[in-house]
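Peer 1: Sequence plus predicted model, see below.
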Amino acid sequence: MIKHKKGQTVHGWKIKQVKYLSDLKLEFVELAHIATGAKYVHIDRADSENVFCVAFKTIPEDSSGIAHILEHTVLTGSRNYPVRDPFFSMIRRSLNTFMNAFTGNDWTAYPFATENKKDFYNLMSVYLDAAFYPTLSELNFKQEGIRLELEGGELKYKGVVYNEMKGSLSSPERIMEEAITSSLFPGSNYRFNSGGDPKIIPSLTHADLKRFHARYYHPSNAFFYSYGDLPLAAHLKVLHAKVMKNFSALKIDSKVKSEPRWKKSKTAVYQYPVDSETDTSRKYHALVSWLVSPVMDAEEVLVLELLEDILLDNPASPLRRVLMESGLGSDLAEASGYNAELKDGIFSVGLKDVSKHKIAEIKKIIFSVLKKLTKTGISAEAINSSLQKLEITHNEVVNSPYPYGLKLWFRFIIPYIHGGNPLSALYFTKDIKALRKKLKQKNFLEKKIFKYFLTNKHSALLILEPDKTMQAKEEKQEKESLAKIQSRLSVEEIEQIKKDSQKLKELQETKEDLSCLPSLGRADIPLKIKKIIADKKYSNQYVISYTAKTNGIFYWSAIFPIDSLSNEELALVPLFCHVLPLLGTKQKNYLVLAEAISALTGGVSVFFQTASDRTENRSKAYIIVSAKCLNTNIKKTQSLCQEIMAEFDFSDIHNLKKFVCEYRSGLETGIVEEGHILAASLAAKNLSTVSALKEMWGGLSQYEIIKKITEKLDEKELKDLSDKLSKIGKKLFAKEKGKILNIGEEKALSLTKNEFGNFSELSSEKLDINNIIKLDKKKQKTGRYLATAVSFVSACFKVVPQNHPDSAKLSVLSKVLSRQYLHNELREKGGAYGGFSRYDKSEGIFSFGSYRDPHILNTLNVYSGAKKYVLNYAFSKKEIEEAILQVCSELDRPASEAEEARGAFYRKLYGINDKNRLDFKKQVLQVTAKDLKQAAKKYLKDNWQDYSIAVISNREKLVETNVKLGKDGLEISAV
């Protein structure tokens, strides 16, 4: 039943359009504010995870990062909430399921999500006040953006965003993104880096920031959004009272200039930093990028998404296949595919890890394949497979990595801010129906290839070349620039810098009265937990089935214990997972298998998982083969997955080599972006069997294993690797050891095969991983270097797991340290993008970490001070309550019904029952300040040297740190 009517006026807003979308089970409402022209989209859906967002078009006029720094600074105090850090304070005072802020190329957004009604309006009040009435103090601008400080008598640049962008632009993938936009849009605002270029950020002034806010942060330039089961009228009433009644219409020029289309394509060369020890002979990236249609044209967006899937999605996709079979690169370049995040879309394709002299050949291959496709045509099977995949993507309800309501916002916000119809981006059934009709026209897609790629001269060949001296040159330039500035400063100006630094330090160290901020309390935390029960009708000893509302999508998994592999074989498990669904079976070669997976499913994934079983008091590990499909393809999908497991074939060593190199390339890509995760994994590797496995399978150790394998991949080595992988498969997929997990609607479950197919009947030799994995009792003190301008610093130590009485105390302690002590010391004072502490209750491991950090030793010393901080600090009841709220927010995080079912299955697999979960939650709710001090005294150390340490940074910073540490230095080696 539709709740809203077109033309209706509500609290000063007029409803422009209303549409019920049956496929997504939601009511779409678009409104316009009568007085200011502000825009609003509301999605009414039976979902308790309500979302709110306010966004603005923010058009950068240079690469100073003004929009990005403003995004940070508006969250550091406002008219009704004049405290230093209301955003991070509200994280502590809320049961939010998501809180963040984003800076895009031409927009800035402030979204949050929560299941609690009171919390929703608390957060809405703080967010609106921050966006429309921020204090924008100069000290906060200097903290979040950029400032000068004297350190050891020398000037240094400091600032959270400054360090964030130094870290971000250490990645070749991020540099390529900037290369694409600056090359294809030389005359528009997209040529600028909206996040900020560290070389340009220092030119930004506080006055510039305030002018930018006054220009763009106005209702006439605002796009509001809400989603969920809370009523729209209540949102509009609050919005009117807090904001809209205070504003009148303002004419704001926030249009992005359209780029004049070129008559001739271009070539552009950019550099990215690599370590001086890197062999650069095959470290170039080559990419062809085209400017395609405006993203406001929903039908053309769908066409380009379809072309992306057909051309590049899987090993059998024609463009990907020829590029990868050429052997000219290790993998597709990260930016390959269709990008609809700007006013005009971009389509790119290329390779990474290529030789300089092969770049022209790569471009030739790309155009040759595209030209051939316009002549030979695209098969109906390939088109139908890709259409099906688009349908699965559209219909699937998933709450990760963002809440589902926010994912819907991402679908329409870009065309919406550029004047498009927001409904068009969600009205999939209408557009797909129109597209299917057009696809019946002769050569419809082939003509699109001709239009967008072969005759489109607005394209560029983009080359990234490795530069061993780039990082050193940039650091030298920065030092020289600062020395030049310092030489020109008067005594009075130097004194002012010192005074500003002292003022900022005093601000950061002043304990504030946060009573002006709204808050939830313990009474608002639900005492119950969500319980998910398997459907006995469709379950047996080996098959566990869950009934769930899945929007016509079925989820299937086969789970096998990893309990029969040697230490050498264990190291190859991630590679085995990567190549298993790629290489083919005894019935199908790798191309036929790829086509079958594409035709029947939304993807087949193979992955590993490990955790401790507290019931059996031992570590467990599993390999999981998982697939999702439409209900119409259930039986065929199950048969295909069972064929992959029972009839795998690793004998195609030519393609095995290709997929191994592709796997290595993927590992390399994640190192800089996931530096904090990798540092923590490395630091924890000797603290438990599970931690050792996680490091072996997902840490730098895995990269080192694969790097060693790929150094010599001749025919003999490949044959040996093929035999090892085959042996692993035979050991793992034994019939009597596996379990099947089915998740879907009841009609779908009735179609499933509740049995295993043609698997090995033989029992494999059982080997206990707890005995195979040998832990080194020596504490880690390691530093790994690569080309990065920032550091990731981790310290880990063993505590107790969830079944211990201190577990709840440690959970709350980790939140107190993260949000109060480490946030203040590492981010506000130190300028790191992030600082945190985490308690892994499954393994009983406590950790400290920093992200995009300008320091190493200072950060380690902060970790040393954590114990003293807790023991000396007078915690208020409210501060303890805030930390408890954070723990419970994570415990009760909402998920789709399919995700909840999956979670219930894996909890049971690792011996976690609902009573354990409820008992733990009750214990968390009872934690006191006294408990925190006892836990800190018992588990935290006085000196970071007593923790296990891992640091990822550049070589110069690590060497500099070791000079200061002397005999207590880190063991340094290259990544």
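Peer 2: Yep, it's here. Residues are numbered from 1 along each chain as shown.

Peer 1: rest of the way, CA atoms for contacts and neighbours
Peer 2: OK.

Peer 1: Show me what the strand with the most length in the chain is in contact with.
Peer 2: Across the chain, the longest stretch assigned as strand under DSSP state E is strand 618-630. Strand 618-630 has contacts (Cα atoms under 8 Å, 6 or more residues apart in numbering) with 392, 552-563, 577, 600-613, 637, 641, 689-690, 732, 769-770, 910.

Peer 1: Next, the buried residues of that strand.
Peer 2: For strand 618-630, the neighbour count (16 or more other Cα atoms under 10 Å) marks 619-630 as buried.

Peer 1: Beyond it, next helix or strand please.
Peer 2: Downstream of strand 618-630, the next assigned helix or strand under DSSP states H and E is helix 634-646.

Peer 1: That following helix to strand 618-630, inter-axis angle?
Peer 2: Comparing the axes of helix 634-646 and strand 618-630 via axes from the mean of the first three to the mean of the last three Cα atoms, to 10 degrees yields an angle of 140 degrees.

Peer 1: Ala787 and Tyr404, how far apart?
Peer 2: Distance of Ala787 to Tyr404, given as Cα to Cα, to the nearest Å: 36 Å.

Peer 1: And here is the other one:
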Amino acid sequence: MTKFMSDIKIFEKGSEYNGFCVLNVFELKDYHSTAIYLRHKKTGLEVLHLVNDETENLFSFTFRTPNPEGNGAAHIMEHSVLCGSERYPLKDPFTQLSNQSVKTYLNAATYADKTVYPASSTVEADYFNLMSVYADAVFFPRLSPEIFAQEAHRLEIDGDGKTSIQGVVYNEMKGVYSSFESVAMDVPVRNLLKNSIYEEDSGGDPLKIPFLTYEEYRNFHKKWYRPENCFVFLYGNIPTEKQLDFLQKNFLTRLEEKNPDFEWTDDIRNSILKTHLEYVTPKKLETELFVKTTGPSGEENEKKSTVYVTWDLGESKDAEQNMEKIFLTGVLLNHDGSPLQKALVESELGEDTAPGMGLDGLFHTLFTVGLRGVKKNSAEKVKELVFATLNKIVENGIDKDDIDSTLMGLEISHREIERNNGPFAKSLMMAPINAWLYGNKIEDSFRLRSVLEKVRQKIQNKKGYLEELIEKFFLENKNFAVCEIIPSKKYTTERTRQENALVKELVQKTSLEAIKKENAELHAFQSKKDDTSCLPHLRPCDFIIKGKRISDSYSLKIKTLEGKDNSSVDYFESGENTNGVTYVDVGFPADVLSSDKYKYLSLFAETVCDCGWGKLDWSEAAAETALYTGGITCSVLTSETPFTKNNADFRKKHNFTARDWVVFKLKVIDEKLKEGLGLFADNINNVDFSDYKRLKDIAVETRNDFDSSVVPAGHQYAMLRSLRKTSRVSAVDEILNGLTQIFCLHELAEADPKNNSAVFNEILRQIKAGGGFIHVTAEPETIEKNKELIAGFVKSIGLCALKSPKENSLEEFVKLTELDGKKSLENSGDAGDEKIVIPSLVGFAGEAFKTIAYGQKGNAILEICCHWLSNILLWEKVRTIGGAYGAFCDIDSTTGNVLFASYRDPTPQKTADVFENCLKEAALMDFSQDETEKAVMGTYSHFVVPKTPRARGNIELLRTLYAIDDDDRENKLLELLHCTPEELKKGFNELLEFSKKIKYRVIIGPENDDLSGEKIFLPL
């Protein structure tokens, strides 16, 4: 029972409260929650509240939003409802909220058959502010013609008289259709789930979006955005009655008034559910399906197809059925040594396994395996390999270790407290949402330890249980598809041709005068200044308590352990409530290497834990690791260190600050710590780089992963690239993670793996000789209980005291970032501007310049300025008016480097000029006290997002390694919360002046007239 049971007693199954009837009340001990499930008697709106001790409260509004047309109606509606409502008649209350709320999460998402609007906060008043805006948005939106033109589609004429289709969702989806992986992963779903809404793109096909009419758009909301088609999920410690009272008073009463004749009945529910199930139920295939199609690429190469084999596993009506499929997926694909995964990796039919393998949870669950980089006309061979492997598994039986390693993975996932791009509650909410969506029992939907135990007992007590599932789901199931997707330059060329033809067709149906008139009306709508006083907000004074520190405090302790040759090794302890999971980090200094070795480090980190060690080959090592641990991985770490008065003594005392690191990481449950540390030591001591085929496979897979990330994440590459000349660390970051690394990986993937092996051995030898540190994050009692075990581990890996770094200069690293021997281009006197060509229908812009560094007065004010620019001016100019999907202004608070970027941008070259214009406009503005406080609160929200135990341990480590002083953090937050309108205005003027000095601009996008000058082509 939770401590809130005194409040919950008023809710018993069958009871009523303020217009709601209680459908059920049940305990979820795994999540330390009591679930209260209710329905509003008059409107039919359903509510599920998981009541617990959590102070981070979350709500979400979910609607069934099936759309069989592929015109993006559901996706466009998701954008549009957040563009103003009855009580909040603003152009964009969503961004205003983002600017001023201390939210911990704020988003909306369109799925294939539903749309979800979640938000969370740790402050109750802020939580209800968010709920007020969101509920008003979804139930009472404006949906004006201007909003439709802005978010969906419109014709637009540029300064040269060229007509194009524009729209935020339109351009977002052009970005999706520029990514080969996005297109390829969609092919099995569309073809296997025929005659259902999954056959069409819920996000919207850019070639179909322009056919959505304004009337259809309005009708879509009228049909689906109704309380009887709404499920509200609540999570946290705010009492249920308080939340229900808020919903009734602010929204449900208004909905009753809006539809006075409506009275919810079971027949209405059944009718809605029946209609939805008709939309989502696919036609069952009578025989296997073969599909051959193309996807976007910068080259014609039929030797690099992606081949998928995908099964429709049918419905999953409860958690036990779902757990069977999850467990079976783990057994087959849990790690590189798992039987089906290993067969694919070793087959030589392709370069590496395809992205998107595993389960896809729709109304029918899909299971997908496949290969990337498959030779021409080899799709049938891939299918034969998969079936032969599955038949062999059934014939020979499943190895007990594969079962046990899957159990280990599930055990860790149950124990581990994680934030996955948002609060833990965000991932927890999807199970009951999907149960409601498809008419299944809410209480049977949760993935509980007891459900896993049922499946485990079946495996233990019924011989051949899993083998029978393989036969049922795969070998006897003819409802599957084999899909071959070929990278082709013609794909993008053909879509561009169709888009141009569509523009001509649409122009013929209107006139230039009508287009200009519509655009003028839209521009007037977008340019109108909103009165944001209707939006409630908190004030900085609410968070300043005299005599109490604002900044958080952590528990890391700096100690030493005896290492090799009796030297003192730096040992860091983070005592956290990890729920029985231990995390161990071992760091070796990368900066003892010469600069030319850095280009190898990313591939080294990908390889060193995946190529076998000691007597274990790579597959055996993977199997052992999965059997006893939650994973052994490696990554490269570099970051700036602030040089302030407060951390000067710390930096002098410790030689581990301001360094680059290669960090080996172990995750293990406490009960298996001894075995886990043994494997970890074996990996570090005896890694074997002599399996040249394995090295080649990893290099190719890593190259492919980097290549496929450019179109979805081009803004990140643009920002990294624009920073490369500002500091040594930024140049290193570009070498490790940026466009430079892509060129390096293409070189290393084609190189003789013997050469890579020799370099990797030398890197490992040098970094181990350079000394290092160990960091443990675990329950305090676990650390105390295992202190001798940890001390023994340090000696077993020969860890020694840290040595000094090499003196590698900024110039050396910058030289390594010059792409393909091309000189940096110049534009308006800004040395460092570059134009990068990629095969995409949209582009990205990035720009960087230096400002005030961390620890200096004014750094916090500039952070407020950047936050405000992102959420107000840039959003308006680049997204709302410019049609790009996203625009950002961020500050690296340590260095003071300011970063601008645009995302899925139709005109990235023009956007680069908008950045400067926004700074000029902001510098001329005067800010009221109210506007300043809102910007301060929105910025402050970044500092109050709750951290998981593992994240807290990571942050403690970073603060230690990079000398982030507690007093500096406190001073920054105080400066932020005390910001005045005068200081904010001064900050914008300082930003403008800094931008006039050296800045670095990078444009990434398609080859077209706007991308003028010498170009660098990425080898994608």
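Peer 2: Ah, there it is. These numbers come from a predicted model, not from an experiment.

Peer 1: on that earlier part again, which of the contacts of strand 618-630 of the first structure are buried?
Peer 2: 392, 552-563, 577, 600-613, 637, 641, 689-690, 732, 769, 910.

Peer 1: so the helix ranked longest in the first structure matches what in the second structure?
Peer 2: For the first structure, the longest helix by residue count, based on DSSP state H, is helix 653-673. The aligned range for helix 653-673 of the first structure in the second structure is 692-712, by TM-score structural alignment.

Peer 1: Then stretch 370-378 of the first structure?
Peer 2: Going by TM-score structural alignment: stretch 370-378 of the first structure matches residues 390-398.

Peer 1: For that stretch, buried residues please.
Peer 2: Using 16+ other Cα under 10 Å as the burial criterion, the residues of stretch 390-398 of the second structure that qualify are 390-391, 393-394, 398.

Peer 1: So for stretch 372-385 of the second structure, what gets flagged as buried?
Peer 2: 372-375, 378-379, 382-383, 385.

Peer 1: now what about it, what contacts it?
Peer 2: 302-307, 309, 343-344, 347, 349-355, 370-371, 482-484.

Peer 1: List buried residues within those.
Peer 2: For these, buried by 16+ other Cα under 10 Å: 302-307, 309, 343-344, 349-355, 370-371, 482-484.

Peer 1: so what's the spatially most central residue of the first structure up against?
Peer 2: Nearest to the mean C-alpha position of the first structure, by Cα atoms, centre = their mean, lies Pro401 at 6.6 Å. Applying Cα under 8 Å, 6+ apart to Pro401 of the first structure gives no contacts.

Peer 1: Is it in a helix, a strand, or coil?
Peer 2: coil (DSSP: H, G, I helix; E, B strand; the rest coil).

Peer 1: can you tell me how far it sits from Gly104 of the first structure?
Peer 2: In terms of Cα to Cα, Pro401 of the first structure sits 18 Å off from Gly104 of the first structure.

Peer 1: So for stretch 805-815 of the second structure, first residue to last residue, what's the gap.
Peer 2: 20 Å.

Peer 1: Likewise for stretch 504-519 of the first structure?
Peer 2: Note: stretch 504-519 of the first structure ends 27 Å apart using Cα to Cα.

Peer 1: Residues touching it, excluding its own?
Peer 2: Outside stretch 504-519 of the first structure, the residues that reach it (Cα under 8 Å, 6+ apart) are 80-81, 83-84, 86, 90, 93-94, 119, 122, 126, 139, 143, 824, 828-829.

Peer 1: And stretch 705-718 of the second structure, by the same measure?
Peer 2: Taking Cα under 8 Å, 6+ apart as the rule, stretch 705-718 of the second structure contacts 175-176, 178-181, 738-739, 742, 838, 840, 843-847, 901-903, 1002-1004, 1020.

Peer 1: The same query, at a cut-off of 6 Å, please.
Peer 2: Here stretch 705-718 of the second structure makes contact (Cα atoms under 6 Å, 6 or more residues apart in numbering) with 179, 738, 844, 846, 901, 903, 1002, 1020.

Peer 1: Dump these to a markdown table, plus neighbour count, distance to Leu538 of the second structure and secondary structure.
Peer 2: Shown next, in a markdown table, are those (neighbours: other Cα atoms under 10 Å; distance: Cα to Cα, whole Å; DSSP: H, G, I helix; E, B strand; the rest coil):
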| residue | neighbour count | distance to Leu538 of the second structure | secondary structure |
| --- | --- | --- | --- |
| Ser179 | 21 | 41 | coil |
| Gly738 | 22 | 39 | coil |
| Phe844 | 32 | 35 | strand |
| Gly846 | 34 | 33 | strand |
| Ala901 | 32 | 29 | strand |
| Tyr903 | 28 | 31 | strand |
| Val1002 | 27 | 38 | strand |
| Leu1020 | 19 | 48 | coil |
